[in-house]
Each structure stands twice: as C-alpha cells, then as structure tokens.
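Undergrad: this is a predicted model, with the sequence first.
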Amino acid sequence: MTQPPEITSRAARVTAAARSAAAAFGPNYRRARQESRWLRVIGFTRVIAFLSILGGILFTGYTVLADFLEPSVSLSLPVYEFWPTLPPGAAITSGPSAHVTGGGFTSAQVQVSGLDGAARTWLAGSALLQGATVVMIAIVVLTLCSTLLRSDPFHTAVTRGIRVLGITVIVGGLGWQLCSGVGESLASTQVLQLGSAEFQNVVTWESITSIIGFPSPTPHVQVDFWPIWVGLAMLVLAAAFRYGERLQRDTAGLV
C-alpha cells in the first residue's frame, strides 16, 4: 500500500533528524563516557595518594623512633664473604653429598641489640630520608590529580612540586643509601669485631676466624645511581609543565 507523500516526507525528515542527532551526540556520548572513566581513575589515584601520605608519615615516624628506642634493631649486617668451615681436626663422617668450594654470603638479615647512638642515628636517618621521598612522591601525585580534576593540569603548584620532587629523589635516594650503608657498617663492626679469645679443652685452632659460624665485619656502602636519572627526568618533566603553564597563560585571553 502506497503511503501519502506528506507521510513519506515526514518520515524522511524524522529519519534524517535521528541520524543527525546520532552523528552529533554519539561521539559526544562516547567521549563523555571515556572522560568519566578517566575521572574515576584519577579520583581513585588521588585517594591512594592521600592514604600513602598518611601511611608514609606514620610508618616513617614509627621506624625512626624504633631505631632510636627499641632494644633490638632489624638490619642487613654486612660481612666479608663467608662460608662456615670446620676447625682443624674435625671432620664430618656423614652428611651432604655436595660441598661449597668457593664463595659465600656477604650479608645477613638480623636483629641486633646493644648498638651505640651513632649507628642508630645513621639507620634512623636512612629511614627518615626514604620515608620523606615516598611521602613527597605521593604529595605530587595528589596535587596533579587535584589539578586534573579541576581541568587545570599546568598549575604553578604542579610545576613547583615536580621540580621539588626531582631534587628530593636525587638527594633522598642517594642519602638514604649512604646513611644505611654507614649505619650497617658500624653495626657490623660492633657485632663482629673480635679482640681476643681463650679456648680450653677443645681442638687446636689455627685462626679465631675458623670458628664455625663466626664471620668477620666489613665496611660496605653501596650506592646505586638510579635516583639521579629519575630526579633528572622529574626536572625535565617540570620544565615541560612550566612551558605548558606559560602557553596556557598566553592563550587564556584568546579564547
């Protein structure tokens, strides 16, 4: 059955309007959904950053106080490369089928009591610098998330924060490794340094270091240089944000 021309024309106009609306609002709807998804991710990241700031402050404070006040301190104790050996005159009559012929361990994770104030201060300084670096990273992430939610990513606070973060990573990253190495080296000397010994009714010893399970102390300060590269990358990123901030300020009056 043939429809009247006016009905056909009206249907065509409705169809065209529907297509125009779909063309106009379809991409906008998809874009809105994508932006909504990213906003949820940014909001979630901001919450995590805020919790990291609180947790980092509390954990760092607890660790620093523990290094000063706790009777025992947990640390990695550096030693000269060591493997337990039997003293002269002793032999294993039955045991493992394989034997260590070279090498050994160079550190041990231990709980140490009786450390002096100098060793505890270096260890506490390492914990403080490490915690401050982590908290600073979380602060910058929180600031960046907040400016993104306000549609103002090139805010002066973000640029300044990233610049400060770069310096913090370099100084804090190198500093906490140095403090940790010095503190652990002092602890190694205080735990393992021997003066003299006396043996009675035992097999003859050629050296006091051949006692089973008694390693020798050693200074050991290991510094990795990754904080320098990360810090420089942050400084370059801060320069890029500074450039974006300048462009945003220059074009603000043109819109």
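TA: Okay, I see it. Worth saying up front: this structure is predicted, and the values here are computed from it rather than measured. Residues are numbered from 1 along each chain as shown.
Undergrad: going by C-alpha atoms from here, please, whenever you check contacts or count neighbours.
TA: Fine.
Undergrad: so which elements touch the host helix or strand of Leu123?
TA: Counting by DSSP states H and E, the element that carries Leu123 is helix 117-149. Counting contacts by 3 or more Cα pairs under 8 Å, 6 or more residues apart in numbering; DSSP states H and E, helix 117-149 packs against helix 5-69, helix 156-192.
Undergrad: try this one next to it:
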Amino acid sequence: MTVPRTPVTISHGMERGILILFMAAAGVVGLAVLLPPLRRLGALIGGETTLSMLTRADLPHSGSTETGASIAAATYESAWVTATGLSDAARWMIGLGIALGALTAAVTVGAIVYFLFLLMWKRPFHRSLIVATQIAGAALLIGSLLAGGLGGLGRMMAADELNPVANDVFVVGFSFEPGVLLAGIAVLALSLVFSYGTKLKRDTEGLV
C-alpha cells in the first residue's frame, strides 16, 4: 500500500524572504569584493602602490630533516609589495587595472541583484534582463581583458623599476586568469536563454 505524498508548497512570503536573503547575500559579497581594490586605489592616491608581483626568489630551506623529508628545490611564485616612488606611467596603469577590475565586479554583482529583483517581481524573462546580462557578460569579457592587460603592463613596469633595489627577484611579466573570460561567455550565453524565454512568453501570452 502506498501513501500519497503531499506536495510541499512555499508561501509567497517565504519565497520573497528567500529572494531578499539572496539579494542581501549578493550585496555583501559585492562589498567584500569591492573593498580591497578601493583600499588599494586609496593607497595609490596617497603615494603607496600595493600590488602582487611575480618573483623567482628562492625559498630558504635546509637539506633534510630527521624524518627523512627533504626539499630538492623551492621558489616563491608571487609576492605582495608596497612600493613608493614608482613612475607616473606605472602608477596610472596599475590604477586603471584596479579600477576596471572593480567596475567589472560591480556590474556583475548589479546584474545578479537585478535578476533576483525580477524574480521577486515575478518577471524572470523581462526584456531589461537581457540587456543586463549582455552588459554583465561584455563587462566580464572586455573589462577583465582591459584590467588584466593594463594592470599587467603596470606590474611589468614596476618590476623593471624595483629590480635594481631587489636583486632582480621580480619577473618582468604578469599572470592572467582565463576563468573570468569563460564566465563572461557563459553570461552572454545566458542572455540568449533569457531572450528565447522572453520570445516564448510573448508568443504564448493569451493561450490557455
């Protein structure tokens, strides 16, 4: 004998509360992401440049331990540096990279909050959401490229200027994370889904 299962229903108030919680969480995460670059920009305006730089400095180590574990070779990969007296060109490049990265993050978080707002408004396929996701996707693609390129150029200039006082431990180069580009492509693809959903909703309006 089987007992029929009663479907679990979520009240409208609970649904709104969950969405508001998600919006608040997205806002908090957005602030947590934006505060570090804003602090770095403030320090940059004050004359101190804080940045992560590639390095090839050796990690101090001994040959072996009593347990038999040993290190054959070890080097640091990056180092956080607070520098003063960098050239204006290097500081401008680094500052533009930081600012563009912060703007990209702000646009992305704004698109997420707007999507949650439309869900609460019960209009997940509103036409404006297509524009919002297209802007967020383009920001992730273009913004991350510009931020990485300009900031990377500034790091290369800073490494060249600081190497004479750091025994040439800094690499005149920079690293770039391609995952952001994939996220931008995914968001742009999501905008196509929203576009199709909006068209489907418009075509089925009035049908029973």
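TA: Ah, there it is. Bear in mind that the values here come from a model prediction, so they are computed numbers and not experimental data.
Undergrad: how about stretch 101-115 of the first structure: buried residues?
TA: Buried residues in stretch 101-115 of the first structure, counting neighbours by 16 or more other Cα atoms under 10 Å, are found at 106-107, 112, 115.
Undergrad: center of the second structure, which residue is that?
TA: Nearest residue to the geometric centre of the second structure (Cα atoms, centre = their mean): Ala105, 5.3 Å.
Undergrad: okay, the helices and strands packed on helix 117-149 of the first structure, which one's buried deepest?
TA: helix 156-192 (a mean of 22; mean count of other Cα atoms under 10 Å).
Undergrad: what range does that one cover in the second structure?
TA: Taking TM-score structural alignment as the measure, the second structure aligns residues 127-163 with helix 156-192 of the first structure.
Undergrad: got the buried residues of stretch 101-115 of the first structure as TSV, with secondary structure and distance to Arg31 of the first structure columns?
TA: As requested, those are exported to TSV (DSSP: H, G, I helix; E, B strand; the rest coil; distance: Cα to Cα, whole Å):
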residue	secondary structure	distance to Arg31 of the first structure
Thr106	strand	57
Ser107	strand	55
Val112	strand	59
Leu115	coil	61
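Undergrad: the residue nearest to the centre of the second structure against Leu31, yeah?
TA: No. Counting by Cα atoms under 8 Å, Ala105 of the second structure stays clear of Leu31, with 9.7 Å between them.
Undergrad: hang on, the earlier thing: what sits against the residue nearest to the centre of the second structure?
TA: Counting by Cα atoms under 8 Å, 6 or more residues apart in numbering, Ala105 of the second structure touches 30, 33-34.
Undergrad: returning to that earlier point: the helix holding Leu123 of the first structure: average distance to aligned residues in the second structure?
TA: Superposed on the second structure, helix 117-149 of the first structure shows a mean distance of 1.1 Å to its aligned residues (mean Cα distance after the TM-score superposition for the first structure).
Undergrad: flag every buried residue along that helix.
TA: 119-146, 148.
Undergrad: how much space separates the equivalent of the residue nearest to the centre of the second structure over in the first structure from Val221 of the first structure?
TA: Matched by TM-score structural alignment, Ala105 of the second structure corresponds to Val134 in the first structure. Between Val134 of the first structure and Val221 of the first structure the computed distance is 22 Å (Cα to Cα, to the nearest Å).
Undergrad: top strand in the first structure by residue count?
TA: strand 72-82 (DSSP state E).
Undergrad: distance between that strand and the chain's centre?
TA: Centre-to-centre, strand 72-82 of the first structure and its host chain are 22 Å apart (Cα atoms, centre = their mean, to the nearest Å).
Undergrad: how about stretch 76-85 of the first structure?
TA: Centroid separation for stretch 76-85 of the first structure versus its chain: 28 Å, with Cα atoms, centre = their mean.
Undergrad: repeat for stretch 5-25 of the first structure
TA: Chain-centre distance of stretch 5-25 of the first structure: 58 Å, with Cα atoms, centre = their mean.
Undergrad: try stretch 156-170 of the first structure
TA: Relative to its parent chain, stretch 156-170 of the first structure has a centroid offset of 16 Å by Cα atoms, centre = their mean.
Undergrad: what about it, how far off from the second structure?
TA: When the second structure is overlaid, stretch 156-170 of the first structure sits 1.0 Å from its aligned residues on average, using mean Cα distance after the TM-score superposition for the first structure.
Undergrad: which position in the first structure pairs with Arg40 of the second structure?
TA: Aligned counterpart of Arg40 of the second structure in the first structure: Thr63 (TM-score structural alignment).
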